[in-house]
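Colleague: What follows is a predicted protein model with its sequence.
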Amino acid sequence: MGELIKISNLSKSFADTKVLQSLDMRVNSGEVVAIIGPSGSGKSTLVRCIAGLEPVSGDEILLDGEAVVNTASTHGKVGMVFQNFNLFPHFTVGENIIKPLKTVLKMKVDIATEKAKTLLDKVHILDKFDQYPNSLSGGQKQRLAIARALAMEPEIIIFDEPTSSLDPKLAHEVFETISDLAKEGQTMLIVTHQINAIRRFATRVVFLNKGKIEVEGTPDYIFNQADNQILQQFLKQVDFADI
């Protein structure tokens, strides 16, 4: 697996608050990296920087060897799935995928329509093709957001707390979809507190604390072997409910 993301000495501050501090991180193609940590540890800021949504300087973040300084510099290689879905409410489910394909990729409508149907079938909501997002459950909305991200054929998909607003049943639906993508070899970064979900398919877990990587390793190492008191205290506080 080749190195897809290289982060070197990444620091980020908002006003006088340091959010990320001299952080180094690597992500190889095909990896599923779960990012965990307490609130305020810098998880969302880190993935937003990788996606080009937060400005960084120099060569702190390299994507396929090219510096990431804004969304344009990612060249469509990063797909982002947010906790609040970010769907187009005035477009049907199908149009939420077709419109970007036509606008961004200049795809012909018949080809875009077939691709949209294939992706919606993949996430098990093809039957919602002509409905509007407000008629969907939270889990269905998030699966639509995943399908829309996949439509752009990104090299990496980033999930920022994708199930934080969902009840356990709907969260399970979303994580089943993410698990299927992991089996297909899709490179992913996932910010989440759902420990039992990520331990099933993550290849690596990164624990952030105060803007730094406190400890990282395989799920088995992080949850069963790592002798780090800060990590252990965090794990005692998070929800281990099986979803």
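Modeller: Right, received. Where do you want to start?
Colleague: all contacts plus neighbour counts: C-alpha atoms, from now on.
Modeller: Fine.
Colleague: So Ile146 is in contact with Val81, correct?
Modeller: Yes - the criterion here is CA atoms under 8 Å, and Ile146 meets it with Val81 at 6.4 Å.
Colleague: Looking at these two, which is more packed in?
Modeller: Ile146 (26 against 23; other CA atoms under 10 Å).
Colleague: Please tell me how far Lys12 sits from Gln21.
Modeller: Using CA to CA, to the nearest Å, Lys12 is found at 7 Å from Gln21.
Colleague: who's more crowded, those two?
Modeller: More neighbours surround Lys12 than the other of Lys12 and Gln21, with 21 against 16 (other CA under 10 Å).
Colleague: from what I can see the more buried one touches Lys43, true?
Modeller: No - using CA under 8 Å, Lys12 is not in contact with Lys43, being 11.8 Å away.
Colleague: another one to put next to it:
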Amino acid sequence: MAAQRDTAGKIVILTGAGISAESGLGTFRDEGGLWAQHRIEDVATPEGFARNPRLVHDFYNARRAQAAEAAPNAAHTALARLQADYPGEVILVTQNVDGLHEMAGARAIHMHGALEGALCAACGARWQAPPVMCPDDPCPKCTRPATRPDIVWFGEMPYFMDEIAAHLEDCETFAAIGTSGQVYPAAGFVQEAAYAGAHTVELNLNDSDTSRSFAEHRVGPASRIVPQWVDELLTR
């Protein structure tokens, strides 16, 4: 098996909100969900947090509680199986802040942070977030009441960008699963991978804003098309 791992091409997979939708976690565009009740400017920007930190904390407390009750679906478990059984490297990058990839047994790079994390806006310390966070929670390192969710908001730089860029430069296959193609820099990953010579494939419920940039398309629910794609990769 070790020899196979040296020759199998690297796969880089980007996942977005669509992969978790079937686990009950809504996307930006879902009607009636948490996002439909708030403006993005109010709950997902540094300016919104500065204006009303309690509103932002309440929003992410609700998201944290919702994610804690969710379970991975067949798409999550299929990607975990791919990481475990593929004879090469599988890099999983997610825009999602839930922990469903990890619950399924996968390892993921969380470019937009994670609900389970807390961050001090004053000193940069990080720690495990409690189920409920408040604006006056003291930082365990500097004690200042400047705690916030460790989430990358609109207008902030995503995490691990240098590491992700290096993976995109030397992957053989790039796949995007359940992404809208509207949020940069992630929406530009397909162009980076294609420029480096990778085969690109989109797996989505509908066309995205970047569908035309992909060489291959698979349309349908993630819980169906992702396991099918993984089976093909593991048996070819």
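Modeller: In hand now; what should we look at? This one's a predicted model, so the numbers in the text were calculated from it and none came from an experiment.
Colleague: quick one: TM-score?
Modeller: Taking TM-score structural alignment, normalised by the length of the second structure as the basis, the two superposed chains have a TM-score of 0.33; 119 aligned residues with a CA RMSD of 5.3 Å.
Colleague: What segments of the first structure are strands?
Modeller: In the first structure, the strands defined using DSSP state E lie at 3-14, 17-28, 32-36, 61-63, 66-67, 78-81, 156-160, 187-191, 204-209, 212-217.
Colleague: Same list (the ones you listed) but as JSON lines, adding distance to Gln237 of the first structure.
Modeller: Putting those into JSON lines (distance: least, CA to CA, whole Å) gives the following:
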{"stretch": "strand 3-14", "distance to Gln237 of the first structure": "27"}
{"stretch": "strand 17-28", "distance to Gln237 of the first structure": "22"}
{"stretch": "strand 32-36", "distance to Gln237 of the first structure": "12"}
{"stretch": "strand 61-63", "distance to Gln237 of the first structure": "32"}
{"stretch": "strand 66-67", "distance to Gln237 of the first structure": "37"}
{"stretch": "strand 78-81", "distance to Gln237 of the first structure": "26"}
{"stretch": "strand 156-160", "distance to Gln237 of the first structure": "20"}
{"stretch": "strand 187-191", "distance to Gln237 of the first structure": "17"}
{"stretch": "strand 204-209", "distance to Gln237 of the first structure": "14"}
{"stretch": "strand 212-217", "distance to Gln237 of the first structure": "17"}
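Colleague: Of those strands, flag the one that's most buried.
Modeller: strand 32-36 (a mean of 27; mean count of other CA atoms under 10 Å).
Colleague: contacting residues around Glu47 of the second structure?
Modeller: Glu41 (CA atoms under 8 Å, 6 or more residues apart in numbering).
Colleague: From Gln233 of the first structure, how far off is the nearest residue to Leu63 of the first structure once chain neighbours are set aside?
Modeller: Of all residues not flanking Leu63 of the first structure in the chain, Ile5 sits nearest, at 4.8 Å (CA to CA, 6 or more residues apart in numbering). Distance, Ile5 of the first structure to Gln233 of the first structure, by CA to CA: 30 Å.
Colleague: How about Ile61 of the first structure?
Modeller: Distance of Ile61 of the first structure to Gln233 of the first structure, computed by CA to CA: 30 Å.
Colleague: now swap in Leu63 of the first structure and tell me
Modeller: Taken as CA to CA, the span from Leu63 of the first structure to Gln233 of the first structure is 34 Å.
Colleague: What of Leu120 of the first structure?
Modeller: Distance of Leu120 of the first structure to Gln233 of the first structure, given as CA to CA: 40 Å.
Colleague: out of these two, which sits in the busier spot?
Modeller: The neighbour comparison of Leu120 of the first structure against Gln233 (other CA under 10 Å) goes to Leu120, with 24 against 10.
Colleague: The more buried one contacts Gln142, doesn't it?
Modeller: No - shown here, Leu120 of the first structure and Gln142 do not form a contact pair, counting by CA under 8 Å, at 11.7 Å.
Colleague: Now for Asn217 of the second structure: which residues touch it?
Modeller: Careful, residue 217 of the second structure is His; it's not Asn. Listed by CA under 8 Å, 6+ apart, the contact partners of His217 of the second structure are Val201, Glu202, Leu203, Asn204, Ser211.
Colleague: now Val191 of the first structure: how far from Arg48 of the first structure?
Modeller: For Val191 of the first structure relative to Arg48 of the first structure (CA to CA), the value is 11 Å.
Colleague: Then Gly139 of the first structure?
Modeller: 23 Å.
Colleague: the longest helix in the first structure is where?
Modeller: Identified as the longest helix of the first structure according to DSSP state H is helix 168-183.
Colleague: which of the residues in that one are buried?
Modeller: For helix 168-183 of the first structure, burial by neighbour count (16 or more other CA atoms under 10 Å) applies to 168, 170-179, 181-182.
Colleague: and which of the residues you listed is nearest Arg26 of the first structure?
Modeller: Ala182 (18.0 Å; CA to CA).
Colleague: is it true that that closest one touches Ile156?
Modeller: No - using CA under 8 Å, Ala182 of the first structure is not in contact with Ile156, being 11.2 Å away.
Colleague: okay, and the common contacts of those two?
Modeller: Met188.
Colleague: end-to-end on stretch 64-78 of the second structure?
Modeller: First residue to last in stretch 64-78 of the second structure (CA to CA) measures 24 Å.
Colleague: Find the residue closest to Glu216 of the first structure in space, skipping its chain neighbours.
Modeller: Spatial nearest neighbour of Glu216 of the first structure, excluding adjacent residues (CA to CA, 6+ apart): Val206 at 4.4 Å.
Colleague: Just to check, the one you found is in contact with Val32?
Modeller: No - using CA under 8 Å, Val206 of the first structure is not in contact with Val32, being 10.7 Å away.
Colleague: how about the strands of the second structure, start to end?
Modeller: Using DSSP E, strands in the second structure cover 11-15, 90-94, 108-110, 113-120, 126-128, 147-151, 173-177, 199-204, 216-219.
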